[in-house]
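1. quick one: sequence and predicted model below, then my questions.
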Amino acid sequence: MSLTPSQFAWIAEMVERAAAIVLAPGKEYLVESRLRRLATQAGFDSIDALVLAAQRNSPPSLRHELVQAMTVNETSWFRDRDPFAALTDVALPEIVRDTPRGPLRIWSAACSSGQEAYSVAILLDKAGMSGRGYEILATDLSEEMVTKTREGRYNQLEVNRGLPASDLVTYFERQGAEWRVNDRLRSHVTTRRLNLAEALPPMQKFDVVFLRNVLIYFNLDTKRAVLNRIRQALKPGGWLLLGAAETTVGIDADFERVPAGRTAIYRVPAGSRQPVKEVTPC
């Protein structure tokens, strides 16, 4: 049975209220496919029965599970390589020059199942940052994704999506049918559940924030609110990396746009500084 217009409207309103994710008309097929999976997992014989139970708030956890089912968990290793090149070629040299001591702090916001956070950890390890130290915070709205990131376990299909064979050998251990990120790399990554649409908890400030392919799901007011929170979570001179279809331009004028090869990254100005050397696209 398909969702009725009133059911879709109720779900869209609840998801936007809880997670600020906008489910516009035309997303009915996406919503139905995710509800169908949730209905099977939760023991309901139809989507209609699932929605009715959620509307009655019985059990109370069902609405939370429904919201989490609507979050997008699409990811891969080194997804869209340009932002990772921007990190190593533009942001990292600037950070090392301006703050030569102390651990590097990076936040992978909306980390999904953790591939982004561990991709960053691999890059930093290769760049020799283990001596200086680095800390990566990986957060997501979904408790299931946070747990998967913390465990660092991936099946063969998942490691085949963008992970070079040399990195698999160096940074993973085979455990049955799965591969697990080794203890040394995992020790640099901490996890927590966090809703970007809400006020942020107290956190130490970050040198870099990855917030990729997240803003596209928010309305303009939420984009502004989220970018304002992220800006306050960054150190002066800190860097923000967005998805290819995202920008701060026209939304938050307090970020400086810095070209970086085939992409652009964004920086919180920190007073007088040397201009950033632009990276020429390949």
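-> Arrived safely, thanks for sending. A quick note: this is a predicted structure, and the numbers were derived from the prediction, not measured.
2. all contacts plus neighbour counts: C-alpha atoms, from now on.
-> Noted.
3. show me where the stretch 151-282 of the chain has its helices.
-> Under the criterion DSSP state H, counting those that start in this stretch, the stretch 151-282 of the chain contains helices at 156-159, 165-171, 183-186, 220-233.
4. the structure to be compared is supplied as follows:
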Amino acid sequence: MTLTTTSFDWVRQLVHRESAIVLQPGKEYLVEARLLPIARQAGLTDVSQFVESVRTRPSPDNTRAIVEALTTNETSWFRDGDPFTALTSTVLPSLLAARGPSERLQIWSAACSSGQEAYTIGMLLEDALPNAASRVAITATDISREMVERTRAGRFSQLEVNRGLPAPMLVRHFVRAGNEWEVAPQLRRMVTASECNLAAPLPRMGPFDVVYLRNVLIYFDLPTKQAILRRVRDVMRPDGWLFLGAAETTLGVDDSWERVVVGRSSAYRPLKGK
């Protein structure tokens, strides 16, 4: 390992300052592995040399490259299953009953990575709703510019579509693009992708009927989790639905949410008067 303690500490501070992600001691191997390709691209074989060069001669491109390299972009289609089953079995009927026929449903896929979650939601709603493209707007955001660009492109390799995408849905909602698969135009129209740092004040957006904020809060300390949940609540409708990851909860973090059981999953709803 070539990463010195000084370099690791500087990277930790940079990543926390820019994204609020906490890199605990013991994650030196992760920093080393993620930054080595960037160091080599810069003509260096030593990660600490690269970090020192960025520290002494900072540039927006290099600091962004470090932060994005340390952002986890793990994703797949229908990840964990149950929160998506709950969308069509319970959440959608409830929202349609509460909304007027001309009201557009707004859904936020936060920390969307390369877009699989946003397009999973889109496919489900397109199959469940006539003229879904005109009735549903899906906002997909991520801190990584590269991931946002990938979401906008809507192109996935065979290996990526093999990770959880049922063959009938692939046929219905995608078209071949050489060796890749491309999201069909009507599905793409439902999804708008943009950059968003959850640890900073949110841009003007919403109000959302449903928010998927899954497998994100686990990377933050308690004050940051609390701040993010407050910001999310501020851009949700009073009767909205929030889905977190299986290992995440608002309990003991923010008491302005009510946990509700939805099938085999759980969702959180804003408590009135909080």
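-> Structure's in. What do you need? In this text, all values refer to a predicted model and were calculated from it rather than measured experimentally.
5. format the helices of the stretch 151-282 of the first structure as JSON lines; extra columns: distance to Arg101 of the first structure.
-> As requested, the helices of the stretch 151-282 of the first structure are exported to JSON lines (distance: least, Cα to Cα, whole Å):
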{"stretch": "helix 156-159", "distance to Arg101 of the first structure": "34"}
{"stretch": "helix 165-171", "distance to Arg101 of the first structure": "26"}
{"stretch": "helix 183-186", "distance to Arg101 of the first structure": "21"}
{"stretch": "helix 220-233", "distance to Arg101 of the first structure": "20"}
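6. for those, which one sits closest to Val51 of the first structure?
-> In terms of Cα to Cα, the element of the helices of the stretch 151-282 of the first structure nearest to Val51 of the first structure is helix 220-233, at 26.3 Å.
7. pull up the aligned stretch in the second structure for the closest one.
-> Counting by TM-score structural alignment, helix 220-233 of the first structure pairs with residues 222-235 of the second structure.
8. going by neighbour count, which residues in that stretch are buried?
-> Thr224, Lys225, Gln226, Ala227, Ile228, Leu229, Arg231, Val232, Arg233, Asp234, Val235 (16 or more other Cα atoms under 10 Å).
9. can you tell me which of those is nearest Val253 of the second structure?
-> Nearest to Val253 of the second structure among these, counting by Cα to Cα, is Gln226 at 6.1 Å.
10. so that closest one touches Asp254, yeah?
-> Yes - assessed by Cα atoms under 8 Å, Gln226 of the second structure is found in contact with Asp254 at 6.0 Å.
11. mind checking what secondary structure Ile136 of the first structure has?
-> Following DSSP: H, G, I helix; E, B strand; the rest coil, Ile136 of the first structure is assigned to strand.
12. corresponding residue for it in the second structure?
-> Mapped onto the second structure by TM-score structural alignment, Ile136 of the first structure lines up with Ile138.
13. hmm, that match is touching Cys112, no?
-> No - counting by Cα under 8 Å, Ile138 of the second structure stays clear of Cys112, with 11.0 Å between them.
14. need the overlap of contacts for the two.
-> Ala118 (Cα atoms under 8 Å, 6 or more residues apart in numbering).
15. ok, residues contacting stretch 197-210 of the first structure?
-> For stretch 197-210 of the first structure, contacts defined as Cα under 8 Å, 6+ apart pick out 18-20, 95, 104-109, 194, 222, 225-226, 229-230, 233-235, 237-242.
16. show me which of these are buried.
-> Buried residues within the contacts of stretch 197-210 of the first structure, counting neighbours by 16+ other Cα under 10 Å: 18-20, 95, 104-109, 194, 222, 225-226, 229-230, 233-235, 237-242.
17. strands - which of those land there?
-> 104-108, 234-235, 237-242 (DSSP state E).
18. corresponding residue for Ala267 of the second structure in the first structure?
-> In the first structure, the residue matched to Ala267 of the second structure (TM-score structural alignment) is Ile265.
19. from memory that match sits against Leu242, does it?
-> Yes - using Cα under 8 Å, Ile265 of the first structure is in contact with Leu242, at 7.0 Å.
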